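Novice: Sequence and predicted structure, then a few things I'm wondering about:
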Amino acid sequence: MLGWALTFAVLAIVAGLLGFVSLAGLAATVAKVLFVVFLVLLVASFVIRAVRGQSVL
């Protein structure tokens, strides 16, 4: 999921440089949403592993 977020971020940068402002905005929004979802799942995974008594790292 982090890979997809980075892909959309790069797409947003390239589209912005080429002048496709609406496409760049959309790609940046998708990248932000995917990154937040990734962070939420990462924290949830750490919490679940800590509750079970397993190593979080």
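Specialist: Received the coordinates, thanks. Residues are numbered from 1 along each chain as shown.
Novice: Please make it C-alpha for all contacts and neighbour counts, starting now.
Specialist: Fine.
Novice: Give me the buried positions along the helix ranked longest in the chain.
Specialist: Among all segments of the chain classified by DSSP state H, the helix with the greatest residue count is helix 21-51. For helix 21-51, a neighbour-count test (16 or more other Cα atoms under 10 Å) marks 23-25, 27-32, 34-35, 38 as buried.
Novice: here's the one I want to compare it with:
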Amino acid sequence: MAPLGSLYTAGTTGAKGKMGGLSSTATDVSVWLDAMENVVQKQALERERFQ
């Protein structure tokens, strides 16, 4: 997976960028980042449950 700093995150203008070596629109990247944020939040909740 590409390092976070290499992701193209220029809003939702439809500009093309690279994400993990694949061509993606800024909207695709935004959706992916939102999904990853949800994953991190869910993992944090699970971790709290087991502590």
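Specialist: Sure thing, it's come through. Being a predicted model, the structure only gives us computed values, none of them experimental.
Novice: TM value for the aligned chains?
Specialist: TM-score for the superposed pair, counting by TM-score structural alignment, normalised by the length of the second structure: 0.58. Supporting figures: 41 aligned residues with a Cα RMSD of 3.2 Å.
Novice: and of the buried residues of helix 21-51 of the first structure, the nearest to residue 51 of the first structure?
Specialist: Here the nearest of the buried residues of helix 21-51 of the first structure to residue 51 of the first structure, counting by Cα to Cα, is residue 38; it sits at 20.0 Å.
Novice: any idea how far residue 30 of the second structure is from the counterpart of the closest one in the second structure?
Specialist: With the correspondence set by TM-score structural alignment, residue 38 of the first structure lines up against residue 36 in the second structure. The gap separating residue 36 of the second structure from residue 30 of the second structure is 10 Å, by Cα to Cα, to the nearest Å.
Novice: now residue 2 of the second structure
Specialist: Residue 2 of the second structure sits at a distance of 15 Å from residue 30 of the second structure (criterion: Cα to Cα).
Novice: Likewise for residue 8 of the second structure?
Specialist: Residue 8 of the second structure sits 9 Å away from residue 30 of the second structure, going by Cα to Cα.
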